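# I would like the atomic coordinates for the input below:
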Amino acid sequence: MDESPSAYYVHCFAHQLQLSLVAVAKENRDCVLFFQQLANLLNVLGMSCKKIRMLRVAQAEWIIKALELEEIETGKGMNQEMGLSRPGDTRWGSHHKTIMHILRMYPSIRLVLNKLVRDPTQSNEAMLAETMLTYFESFDFVFMAHLLQTIFGHTNDLSRALQKKDQDIVNAVELIHLTKIRLQLLRDDGGWETFLEEVTSYCVKHKVKVPQMGGKYKPPGRPSRFYKNLTNLHRFHVEMFLGLIDRQLRELGDRFDEVNTELLDYMGSFSPVNSFAAYDKENLVKLAHLYPLDFTEEDLMHIPYQLTHFITD
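Sure thing, here's the model as predicted:
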């Protein structure tokens, strides 16, 4: 910056994406509650080898039953044993994996929690398991788990792509634009109806009570005075669904702002990949204008001609 006052700094894209996910999860009240309950669940089920074994047995029994009812298919690599590893704060792909496993192991987890609640030898853990079960069996938990799985699913593809060592600038910028578009479509283009139908279908399958969207909202295991005169539709659609997606879009917009993405778009025009397929003379002229201390007015007049000679050569 001392040598070139017009220098630009672009932070690591993969790290910026992690920061945007962290900001949403730690500043959205519903996300904070969900991850607190997720930590409690992992504490209840992962405190001893006995509980881990109980979960494995329950999952194996569920798979056998589901296969008999033809609810799941057999095949190479399918129905393998899953665990509930604790997600890491700096690796948000691990949160996506943990949520996916919980949704897939939902019947087995609920069975184990019910057994712990009825176990007379585990009074302290039984109380914790009962508290956890109240939230785990609620529509709120299933709804938020599906919502985060959807958002993490869109951003996880981007995160994995940005961490590839051979990722070029053009692709990286395009992937960021694509992720924003996918989230915006989820928000506006009939995404709510499709999402609610998916969650409702899951709840019906696993015998979770689905509230009437026009009815009054009742929070599971929490004081209702904070949600007076609030309908289920407003709570789940506006506060949770739209609120979380809007916050994620805002964070992505702030972290990957127009200056950064435009700058990299222009820089991408230098890419020699596929015989300079991304070459764009106009973008490179615009790039030169971003460095007024390095190019005189006369230089800027000559650059279009020099660029023509360059690509021809």
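
# please count neighbours and contacts with C-alpha atoms only from this point.
Noted.

# burial count for L19?
If you count neighbours by other C-alpha atoms under 10 Å, L19 ends up with 17.

# which residues touch it?
By C-alpha atoms under 8 Å, 6 or more residues apart in numbering, L19 lies in contact with nothing.

# ok so it is a strand residue?
No. Applying DSSP: H, G, I helix; E, B strand; the rest coil, one finds L19 to be helix, outside a strand.

# number of residues surrounding V259?
Other residues lying near V259 total 11 when counted by other C-alpha under 10 Å.

# check D140 too.
D140 is flanked by 20 other residues according to other C-alpha under 10 Å.

# what strand or helix carries it?
helix 139-162 (DSSP states H and E).

# contacts for that helix, please.
Applying C-alpha under 8 Å, 6+ apart, the contact partners of helix 139-162 are 13-14, 17-18, 31, 34, 92-93, 96, 99-100, 103, 135-136, 167, 172, 175-176, 179, 182-183, 199, 203, 208-211, 219-220, 240-241, 245.

# repeat for stretch 20-32
With C-alpha under 8 Å, 6+ apart as the test, stretch 20-32 has contacts from D89, W92, M144, M240, L244, R247, Q248, E251, L252, R255.

# any chance of a ChimeraX selection covering the buried ones in those?
The following ChimeraX line selects those of the contacts of stretch 20-32 that are buried, judged by 16 or more other C-alpha atoms under 10 Å:
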select :92,144,240,244,247,248,251,252,255
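
# next, the structure of the following sequence, for comparison with the previous one:
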Amino acid sequence: MRGQGYDGASNMQGEFNGLQALFHQECPYAYYVHCFAHRLQLTLNAAAKGVHDIWEFFSTLNLIVNFVDSSAKRHSVLRAIREEEIADLVAAGALQTGRGANQTCTLQRAGATRWGSHLRSISSLIKLFGATKTTLADLVGNGPNKALQKKAIDILNALNFLSITKSKLQDIREDGWDDLIMKVESFCCEHDIIMPDMSAPYKKATRACEQGITNEHYYRVNILNAVIDFQLAELDSRFTDNSLELLVLSATFDPRDNFRSFKSEDVCNFALKFYPQDFTSYDMLALDMECGFFVTDIHRDPRFAKTTSVSDLCRRLVESRKSSFFPMIYRLICLVLTLPVSTATTERAFSSMNIIKSKL
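From the prediction side, this is the model:
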């Protein structure tokens, strides 16, 4: 075994008595990777709870979703209102028609175990905002109201997405305010929501540091920038473990930009440091010799022209039978591919077994 991956509970990733440590005692080169999906989920959950205004927003959102979905009658009312809304928009030419278009949907709940659910929850409310508003208003006036988780991605692309995400967040922090406020103004205008004057003093100040600031300053600095800073801090703190060194070193096989990252010295040091039992001294000499020919040969072969990932490179080495010409490099690439990015799909499979293993 050369790669092990699961979530970050202390009994799993503990340095001395955790499952990964016990495996490591038996297999010194079975490197542990804390599931990227779990780390992203923990990051987003922390960001959604760490800033009070954002926590209040998601709490309100969950209250709305729970209230509407907890009753089949309320759910039917929402669905009927949304169908009427779609029909009116189609008649007015505001929506295009076609096969599978304009399907009715329902509000989505933000879950604690799937990081994409927060986006789906917000998106569903935006899409159904008019119908939801009408439903709640109808219930207030006419009825009793007593209670108001890519399956396939390789290590290098995962690290690249992480870097891009941090860069995009920083771009939003520095230059994204104007675009955001324009979208908010458009949304408020569409749904008859009174938007506060951004140049007016912020009237809900509860702390001395908030006295005398404008609405724009509060929403931009105290909410938007605070959320982004919290998110960036969480990403930095949750993606600093020792396994990242192994993952970063594996970037030497990144085929993008004509194998710009490929260096013979890095390849040999990678094998020597992390997989010494898989490469004898003779194998290391062969690996060094193969590195001298590998990139030149790949550049001349048009079958590798559009290779974009390590898994794709491995597949094409087999298809072109070059794996037999570069056996040491092929072996090292296979070892890199044993390192897991995420174990979320596996855990969902185990969760589904609970449905099968029931009395039903």
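
# buried residues in the helix or strand that the helix holding D140 of the first structure is followed by?
Downstream of helix 139-162 of the first structure, the first helix or strand assigned by DSSP H and E is helix 169-188. Neighbour-count burial for helix 169-188 of the first structure flags I169, V170, A172, V173, L175, I176, T179, K180, L183, L186, R187 (criterion: 16+ other C-alpha under 10 Å).

# so what does the first one match up with in the second structure?
If I follow you right, that is I169 of the first structure. Matched to the second structure by TM-score structural alignment, I169 of the first structure sits across from I155.

# from H146 of the first structure, how far off is S201 of the first structure?
Distance check for S201 of the first structure against H146 of the first structure: by C-alpha to C-alpha, to the nearest Å, it reads 12 Å.

# with L67 of the first structure instead?
In terms of C-alpha to C-alpha, L67 of the first structure sits 24 Å off from H146 of the first structure.

# among the two, which residue is more densely surrounded?
H146 (19 against 14).

# can you give me the strands for the stretch 51-200 of the second structure?
Under the criterion DSSP state E, counting those that start in this stretch, the stretch 51-200 of the second structure contains no strands.

# all helices of it, in order?
52-69, 72-91, 117-127, 129-142, 155-175, 177-190 (DSSP state H, counting those that start in this stretch).

# sorry, back to before: between all of the contacts of stretch 20-32 of the first structure, which two are separated the most?
Farthest pair in the contacts of stretch 20-32 of the first structure (C-alpha to C-alpha) is M144 and R255. Separation: 24.2 Å.

# follow-up on the earlier one: from the buried residues of helix 169-188 of the first structure, which is closest to L293 of the first structure?
Closest to L293 of the first structure out of the buried residues of helix 169-188 of the first structure is I169 (24.8 Å), distances taken as C-alpha to C-alpha.

# how many neighbours does the nearest residue to that closest one once chain neighbours are set aside have?
Leaving aside its chain neighbours, I169 of the first structure sits nearest to G268 (5.5 Å; criterion: C-alpha to C-alpha, 6 or more residues apart in numbering). Using other C-alpha under 10 Å, the number of residues around G268 of the first structure comes to 23.

# could you do D246 of the first structure as well?
Neighbour count of D246 of the first structure, defined by other C-alpha under 10 Å: 16.

# that one -> the second structure?
So, by TM-score structural alignment, D246 of the first structure is matched to D229.

# in what helix or strand does its match lie?
Per DSSP H and E, D229 of the second structure falls inside helix 226-238.
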